[in-house]
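Student: Sequence first, predicted coordinates after that:
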Amino acid sequence: MVDLPEQPPTFRPATPAERPWWWRLEDASGQEVAVEGELGTARFPSQGDAESWVGEVFADLAAEGVDAVTLFELERQVYGPMSLHP
């Protein structure tokens, strides 16, 4: 058996250490909402990237049943829940 080198970063999913920022998606009662696709699994390299993303997709999240979001850096809660409604 031949040992192959580790895949370069462009060919493998980013690790949590490389993209530590993520949003927990919540319903009105504060329970986590499972959303399919990128909306439910997006991770970011910086707080600014995470905040920009949620600003761009908040209407899509609300359409999926998300009422609020909470920002995390790895396992540390940064802030939230933050409502997606006016």
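Tutor: Alright, I've got the coordinates.
Student: When you work out contacts or count neighbours from here on, use the C-alpha atoms and nothing else.
Tutor: Noted.
Student: Chain neighbours aside, what residue packs nearest to Q77?
Tutor: L71 (6.1 Å; Cα to Cα, 6 or more residues apart in numbering).
Student: Please identify which helix or strand holds the one you found.
Tutor: L71 is part of strand 68-73, with elements assigned from DSSP states H and E.
Student: which parts of the next helix or strand after that strand are buried?
Tutor: Downstream of strand 68-73, the next assigned helix or strand under DSSP H and E is strand 76-83. By neighbour count on 16 or more other Cα atoms under 10 Å, the buried set for strand 76-83 is 81, 83.
Student: Check it against this one:
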Amino acid sequence: MAYRWRYEDSGGGELSGPAVEFEDQDEAEAWFSAQWDQLSTTGIEQVTLLDGDDEVYGPMSLRPAE
């Protein structure tokens, strides 16, 4: 299976975003760490990590902790 991020609005609705797939979870998380601030400027509010169609974790907010 391939890891990928599902991009969502604040209500959990799916949004379009970079269609990137990763061989493992570490690679997916490293990419996200480098890209999250850019993703947050496009209207993406939260993300969920998927392994194929299975949710690994999420949703995870892109907003700074208060």
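Tutor: Looks like it came in fine. Keep in mind that this is a model prediction, so the values were computed, not measured.
Student: tm score of chain vs chain?
Tutor: Remark: TM-score between the superposed chains equals 0.91 [TM-score structural alignment, normalised by the length of the second structure]; 64 aligned residues with a Cα RMSD of 0.9 Å.
Student: quick one: the helices in the first structure?
Tutor: Here the first structure has its helices, by DSSP state H, at 38-41, 47-63.
Student: what span of the second structure lines up against the strand holding L71 of the first structure?
Tutor: Under TM-score structural alignment, the alignment places strand 68-73 of the first structure onto residues 46-51 of the second structure.
Student: go on, stretch 45-55 of the first structure?
Tutor: Residues 23-33 of the second structure are where stretch 45-55 of the first structure lands when matched by TM-score structural alignment.
Student: roughly how far out does the matching stretch sit from the chain middle?
Tutor: Average the C-alpha atoms of stretch 23-33 of the second structure, do the same for its chain, and the two points are 10 Å apart (Cα atoms, centre = their mean, to the nearest Å).
Student: got the contact list for the residue nearest the centre of the first structure?
Tutor: Of all residues in the first structure, the one closest to the mean position by Cα atoms, centre = their mean is W22, 3.3 Å from it. For W22 of the first structure, the contacting residues are 42-44, 50, 71-74, taking Cα atoms under 8 Å, 6 or more residues apart in numbering as the criterion.
Student: rerun at 7 Å
Tutor: By Cα atoms under 7 Å, 6 or more residues apart in numbering, the contact list for W22 of the first structure reads 42-44, 50, 71-73.
Student: Now do it against R76 of the first structure, distance only.
Tutor: From W22 of the first structure across to R76 of the first structure, the span is 10 Å (Cα to Cα, to the nearest Å).
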